[in-house]
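> need the 3D shape of this:
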Amino acid sequence: MATITTGRLAMLPLRVEHAEEMAGVLDDPALHTFIGGAPDTVEELRARYRRMLAGSPDPAVTWLNWVVQLRGEECLVGTVQATVHGGRVAEIAWVVGTSAQGRGIATEAARALVAWLGEQGVGTFVAHIHPEHHASAAVATACGLTPTDEWHDGEVTWRLTG
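Have a look, this model is predicted:
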């Protein structure tokens, strides 16, 4: 899996070692308002990263996960991920820590993710967004996704088919 770079960001392939820094990035309970749950401890995050890196038990599904690093400051600020089905359809998601929000980082990272996945042959992109999560809806819109009439676990399904 490649490192994806933009003008301000480096999206680095996830490693278990990222858990310590990411636990601090993701420790704000407000981040969980729309996605549920609570911030993970470093140990919980390490365990989750190990499971993610082990890969999907379904051979037709690929899990791709990156941490988002702010270049120049060399600090992690969030994550992007894709669950790719059959090499053609990707469910994508993004999270940016509270201290880095409001600077266009999620949009920049998500656009780069969509572009990179498109270069790998993915033609359809899907995101599941809480209907009241306006910031995530703005990121999806900036990536070319549009809301559908479909719902998934209380979230609106957004889609882009290229």
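
> could you use CA atoms for every contact and neighbour count after this?
OK.

> what ranges do the helices span in this protein?
Using DSSP state H, the helices of the chain run over residues 19-25, 42-54, 105-119, 134-142.

> tell me which residues of the last one come out buried.
Read it as helix 134-142. 136, 137, 139, 140, 141 (16 or more other Cα atoms under 10 Å).

> next, the second sequence, to be compared with the first:
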Amino acid sequence: MLPEPIDTPRLTLLPLAVAYADEMAGVLADPALYVFTGGEPPSPEALRARYARQVTGSPEPGTVWINWVVRERGSERLTGYVQATVTDRESTADVAWVVGTEWQGRGFAREAALGMAGWLAARGVAELVAHIHPRHRASAAVARALGLTECGEDDEGETVWRGPAAGPVAGSATGPVDPGNH
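The predicted structure follows:
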């Protein structure tokens, strides 16, 4: 399962490439992004190394890493990323999303996550799982938009959310999502 570009009404999700690291280092530079997740902004060098590992793929058999950067079509600027770790045996994807602080509050995380979820569902993924800090209301809202619900599990201080990959994607408020190539 290789990532393909995904178009949503305002965004294009582009398969991750090392070439995006320098621009993404700027997107991820605000320390406020790490309040709930910990860590600190990555340097361009660290991000290039991380992206090189990610595009190579998971070393675990039966596990696939799928990563996209999110580009706003109007400005052609990168705004964040979405990612999925898919386990073939279970048809389950652990999903995550990050939008740079400059672009937050515009619904980009929701729109990008819905686009990713539609793409995953079209390729046989049955269940989505997200791990969200209990005080991160914005990420919880994205999870709800995906049709995920809190399942009462805690994983290292984060609340586990689960739901069907098909969720409300087709009827999302952002309009139709084209999960194929553009």
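
> which one among the buried residues of helix 134-142 of structure 1 gets closest to residue 62 of structure 1?
Ranked by distance to residue 62 of structure 1 (Cα to Cα), the buried residues of helix 134-142 of structure 1 are led by residue 140 at 21.3 Å.

> quick check: stretch 49-69 of structure 1 aligns to which part of structure 2?
On structure 2, the counterpart of stretch 49-69 of structure 1 by TM-score structural alignment is residues 51-71.

> give me the residues contacting that stretch.
1-3, 11-18, 20-21, 77-89, 112 (Cα atoms under 8 Å, 6 or more residues apart in numbering).

> one step back: for the buried residues of helix 134-142 of structure 1, which one is nearest residue 151 of structure 1?
Here the nearest of the buried residues of helix 134-142 of structure 1 to residue 151 of structure 1, counting by Cα to Cα, is residue 137; it sits at 14.2 Å.

> distance-wise, check the residue mapped onto that closest one from structure 2 relative to residue 163 of structure 2.
Mapped onto structure 2 by TM-score structural alignment, residue 137 of structure 1 lines up with residue 140. Using Cα to Cα, to the nearest Å, residue 140 of structure 2 is found at 13 Å from residue 163 of structure 2.

> before we move on, what about residue 26 of structure 2?
With Cα to Cα as the criterion, residue 26 of structure 2 and residue 163 of structure 2 are 33 Å apart.

> OK, contacts around residue 6 of structure 1?
Neighbours of residue 6 of structure 1 in contact, by Cα under 8 Å, 6+ apart: 108, 109, 112.

> likewise for residue 154 of structure 2?
residue 160.

> next up, the contacts around the residue lying farthest from the centre of structure 1.
Within structure 1, residue 149 marks the point farthest from the mean C-alpha position, 22.4 Å out by Cα atoms, centre = their mean. Neighbouring residues of residue 149 of structure 1 by Cα under 8 Å, 6+ apart: 156, 157.

> how close does it get to residue 131 of structure 1?
12 Å.

> which residues do those two both contact?
Here residue 149 of structure 1 and residue 131 have residue 156 as joint contacts, going by Cα under 8 Å, 6+ apart.

> right, and residue 121 of structure 2 touches residue 163 too?
No - between residue 121 of structure 2 and residue 163 there is no contact under Cα atoms under 8 Å: 11.6 Å.
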